[in-house]
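K.L.:
Pasting the sequence and the predicted coordinates here, then a few questions.
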Amino acid sequence: MGRYRPPRKQGSCYITPEGEKALRAEVYQLWKIERPEVTAVVHEAAKNGDRSENGDYIYGKRRMREIDSRVRFLTKRLDSVEIVDRTPADKDIIYFGAWVTVEDEAESKQSYRIVGPDEFDLASNKLSMDSPLAKALLGKRVEDEILFKTPEGQRELYISEVWYEKS
């Protein structure tokens, strides 16, 4: 038996059209391409006899469980998310999907896009709307100052620019 892990808190149910497309592509990749390949390997390994010492069989079955679990999660998640594909009427206020440029005290600028929890990626400046920074940004305007908590303590930023991409 594995160790008990309490269920994770459900993330926000919003997603951009690009994020939804990426999740659907992942489901397709796993279900239509990767799973048939793993199934073929497991089938061939099962023909070899003793399965208890057959690495291809053991690891293939494990990978199939991982794929099935991920596909099940993604399918349920895609059924429950709401795709936000429209820009707001007031483009001066920060809403979901906005690109925001913030400055710190040293006048160092950083831009982020506020996206859903399923598509955040700090390497490409996509910030989850459930993060402390995004929560502090939502509903604010250009030239507002925000204060939010980080592991290092309180941090203050200045909002210098807000824009939305065309859908």
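P.N.:
On my side now, so go ahead. From a predicted model like this one, the values you see are computed outputs, not experimental measurements.
K.L.:
From now on I want contacts and neighbour counts done on CA atoms only, so please keep to that.
P.N.:
Will do.
K.L.:
wouldn't E103 be in contact with R155 here?
P.N.:
No: if you go by CA atoms under 8 Å, E103 and R155 don't touch, sitting 11.2 Å apart.
K.L.:
With neighbour numbers in mind, choose between the two.
P.N.:
A direct count of neighbours by other CA atoms under 10 Å for E103 and R155 places E103 higher, at 17 against 14.
K.L.:
hang on, S12 is in a strand, isn't it?
P.N.:
No: counting by DSSP: H, G, I helix; E, B strand; the rest coil, S12 is not part of a strand but coil.
K.L.:
Second structure for comparison follows:
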Amino acid sequence: MLQTINSKFFNFYRMKHLISKEGFEKFKAEWEHLKYVERPAMINQVQAAAAEGDRSENAAYTYGRMRVREIDRRLRELDRILDGAQIVENAATKDGSIRFGATVKMIDKKTKREKIYSIVGDKEIDPLQGRISMKSPIGEALQGKKAGDTVEVQAPRGKIVYEILEVNY
């Protein structure tokens, strides 16, 4: 039983997940910066603070060790993201339908406010920047639709109706 649980846990973290090429490059650059710039600088800071003597009351030493642990934790997380990434090239579909990698411009039929969303993988979502998951309610509603179509999305504040104005890749 224990072996089965461990293998399920391991497989969960080794599952492939979709990611855009831009998202992959962003995570890779962050990994390289943490590994080759920030972590060595913090190690040097910890070593310098340790050389000063009493470590129990040395704030620079305590902070440095804490920051190195945070960096190591983020590096492990980035390793899992990069190892399990399946890069999807953003290419327009022949029929103009929406799928992973699309940038969609649409208008709320009630408020007349325009929204622009990019459909991305779970690991690279950023709602404030308009980057939503294809598994989100809006992402699911948009999949397969085309410019000119109308979609209904069930949101916490109620049903929202959007008209798709433009689809780009």
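P.N.:
On my side now, so go ahead. Quick caveat: nothing in here was measured; it's all calculated off a predicted structure.
K.L.:
need the strands for the second structure, in chain order.
P.N.:
Along the second structure, counting by DSSP state E, strands occupy 17-20, 85-88, 103-108, 114-120, 131-133, 150-155, 158-168.
K.L.:
Could you give the number of residues near the equivalent of V81 of the first structure over in the second structure?
P.N.:
Alignment note (TM-score structural alignment): V81 of the first structure maps to A85 of the second structure. A85 of the second structure has 21 neighbouring residues, counting by other CA under 10 Å.
K.L.:
that older thread, JSON lines please, covering the strands of the second structure and showing distance to A141 of the second structure.
P.N.:
Below are the strands of the second structure laid out as JSON lines (distance: least, CA to CA, whole Å):
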{"stretch": "strand 17-20", "distance to A141 of the second structure": "18"}
{"stretch": "strand 85-88", "distance to A141 of the second structure": "20"}
{"stretch": "strand 103-108", "distance to A141 of the second structure": "12"}
{"stretch": "strand 114-120", "distance to A141 of the second structure": "11"}
{"stretch": "strand 131-133", "distance to A141 of the second structure": "11"}
{"stretch": "strand 150-155", "distance to A141 of the second structure": "6"}
{"stretch": "strand 158-168", "distance to A141 of the second structure": "10"}
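K.L.:
list the buried ones in the longest helix along the first structure?
P.N.:
Using DSSP state H to define each element, the first structure has its longest helix at helix 55-80. Residues of helix 55-80 of the first structure classed as buried: 56-57, 60-61, 63-64, 67-68, 70-71, 74 (neighbour count, 16 or more other CA atoms under 10 Å).
K.L.:
Which parts of stretch 140-158 of the second structure count as buried, going by neighbours?
P.N.:
For stretch 140-158 of the second structure, burial by neighbour count (16+ other CA under 10 Å) applies to 141-143, 145-147, 150-151, 153.
K.L.:
Sorry, wrong one. I was asking about stretch 118-127 of the second structure.
P.N.:
118-125.
K.L.:
pretty sure K135 of the first structure is in contact with G116, am I right?
P.N.:
No: judged on CA under 8 Å, K135 of the first structure makes no contact with G116 at a distance of 11.9 Å.
K.L.:
Give me the common contacts of these two.
P.N.:
Counting by CA atoms under 8 Å, 6 or more residues apart in numbering, the residues touching both K135 of the first structure and G116 are M129.
K.L.:
Could you export the buried residues of stretch 118-127 of the second structure as CSV, including distance to E30 of the second structure?
P.N.:
Shown next, in CSV, are these (distance: CA to CA, whole Å):
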residue, distance to E30 of the second structure
S118, 21
I119, 22
V120, 18
G121, 18
D122, 17
K123, 14
E124, 13
I125, 16
